[in-house]
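Q: Structural data only, the sequence is not supplied:
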């Protein structure tokens, strides 16, 4: 697996990234029983308008199989999205991507949120040392769990 900087503004990554995001969030929607996850319905223009930094994970055939995006300040890195192709689950792709973001955080606090009922994602963050920060209802009936990793 190769992990590299990518951008939704560059061909062919924009559409590939959007397709990957939709596939990954469809799995999360199934896990949490709610399809109102905003990135699940995002358009390519909306994806490109987000102020995010992206890393992509590529398989041996050069296919994009995972991606992570974040926003950062001088004090904190906020993991905004972590997506893995449904056919590539349980291969360590998500873990490797999050570890890359943590390394780039260079000691800053790293935060992330996921669906409250997304057990695989929650387990991943907990195994990586993230600590639960509570749950909140972002829209009626849609709950997320927050995590933080402090160096």
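A: The structure has been received and is ready for your questions. What you see is a predicted model; the values in this text were computed from it and never measured.
Q: CA only for contacts and neighbour counts going forward, please
A: OK.
Q: Count the neighbours of residue 87 for me.
A: Neighbour count for residue 87, taken as other CA atoms under 10 Å: 10.
Q: Is it correct that it falls within a strand?
A: No: using DSSP: H, G, I helix; E, B strand; the rest coil, the assignment for residue 87 is helix, not a strand.
Q: Then residue 18 would be within a strand, right?
A: No: counting by three-state DSSP, residue 18 is not part of a strand but helix.
Q: I'd guessed it sits against residue 46; true?
A: No: look at residue 18 against residue 46 with CA atoms under 8 Å: they stay out of range, at 10.0 Å.
Q: which of those two has more neighbours?
A: residue 18 (22 against 11).
Q: show me what contacts residue 58?
A: 1, 2, 3, 64, 65, 66 (CA atoms under 8 Å, 6 or more residues apart in numbering).
Q: quick one: which of those is most hemmed in?
A: residue 66 (26 neighbours).
Q: secondary structure class for it?
A: Going by three-state DSSP: residue 66 is strand.
Q: so what's it closest to, chain neighbours aside?
A: Among residues not flanking residue 66 along the chain, residue 84 sits closest, at 4.1 Å (CA to CA, 6 or more residues apart in numbering).
Q: out of the contacts of residue 58, which one sits closest to residue 104?
A: Closest approach to residue 104 among the contacts of residue 58 (CA to CA): residue 3, at 13.1 Å.
Q: And that closest one, how far from residue 140?
A: 37 Å (CA to CA, to the nearest Å).
Q: Comparison target below:
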């Protein structure tokens, strides 16, 4: 059972970051994302199809953070950016307005990164994103995050990501996002 409250926090040394067959463990991953990001059951259903479609994309890669009992407590996945994909078509006008649409070429996009709340602030997210991007052939990385001052944005900034565009509105998203970019390899 995962740590919830009371008692000692989980020991991050007992969490291993390694390859993840995300398609096979999509429901576990989405359960982590639901807790970390606050998703409804309907949103989980929609995202399940998106994750499975993404993992069939050439170059898509994923990593998981698991406990000794093989419980998934975090995951990350990404892929080389494709300007024809939905995400790129949405962020392109925002980046073009800033004169930074060249970032959409030759970039590795972090599509999702989520860590179970009981394992946050223990360097699990940092290990996931740095390990994944270390294997990227592209010279830079992109991601989008809620446009608020959050622990996630602080993590991304500490790794070298900077805001490329803010107040990016994705269809059906109730809050604006920031698009962030960093040269690879990420800072340590």
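A: Cool, the structure landed. Since the model is a prediction, treat every value here as computed from it, not as a measurement.
Q: Superposed, what's their TM-score?
A: TM-score of the superposed chains, computed with TM-score structural alignment, normalised by the length of the first structure, equals 0.79; 140 aligned residues with a CA RMSD of 2.4 Å.
Q: mind checking what the residue nearest to residue 66 of the first structure lines up with in the second structure?
A: In the second structure, residue 84 of the first structure lines up with residue 115, judged by TM-score structural alignment.
Q: any chance you could map the strands in the first structure?
A: For the first structure, the strands defined by DSSP state E cover 2-6, 53-58, 64-72, 76-84, 109-115, 131-139, 142-149.
Q: Could you give the number of residues near residue 74 of the first structure?
A: 8.
Q: what's the burial count for the aligned residue in the first structure for residue 164 of the second structure?
A: Superposed on the first structure with TM-score structural alignment, residue 164 of the second structure falls opposite residue 133. Using other CA under 10 Å, residue 133 of the first structure has 14 other residues around it.
Q: Would you check that residue 133 of the first structure makes contact with residue 145?
A: Yes: with contacts counted by CA under 8 Å, residue 133 of the first structure reaches residue 145, the gap being 7.3 Å.
Q: and the most centrally placed residue in the first structure, how far is that from residue 64 of the first structure?
A: Central residue of the first structure (CA atoms, centre = their mean): residue 82, 1.3 Å from the mean position. Shown here: residue 82 of the first structure relative to residue 64 of the first structure, a distance of 13 Å by CA to CA.
Q: same question, residue 135 of the first structure
A: Distance, residue 135 of the first structure to residue 64 of the first structure, using CA to CA: 31 Å.
Q: what's the answer for residue 116 of the first structure, then?
A: Taken as CA to CA, the span from residue 116 of the first structure to residue 64 of the first structure is 27 Å.
Q: Then residue 52 of the first structure?
A: Taking CA to CA, one finds residue 52 of the first structure at 18 Å from residue 64 of the first structure.
Q: show me what contacts residue 168 of the second structure?
A: Contacts of residue 168 of the second structure (CA under 8 Å, 6+ apart): 91, 94, 176, 177, 178, 179.
Q: Let me fix that, I meant to ask about residue 16 of the second structure.
A: By CA under 8 Å, 6+ apart, the residues touching residue 16 of the second structure are 64, 65, 66, 67, 68.
Q: one more time with 10 Å
A: 64, 65, 66, 67, 68, 70, 72, 73, 74, 124, 127, 128 (CA atoms under 10 Å, 6 or more residues apart in numbering).
Q: Save the residues you listed as a markdown table, and put in distance to residue 151 of the second structure too.
A: As requested, the contacts of residue 16 of the second structure are exported to a markdown table (distance: CA to CA, whole Å):
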| residue | distance to residue 151 of the second structure |
| --- | --- |
| 64 | 20 |
| 65 | 19 |
| 66 | 21 |
| 67 | 23 |
| 68 | 26 |
| 70 | 26 |
| 72 | 21 |
| 73 | 17 |
| 74 | 15 |
| 124 | 13 |
| 127 | 15 |
| 128 | 15 |
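Q: Cheers, nothing more for now.
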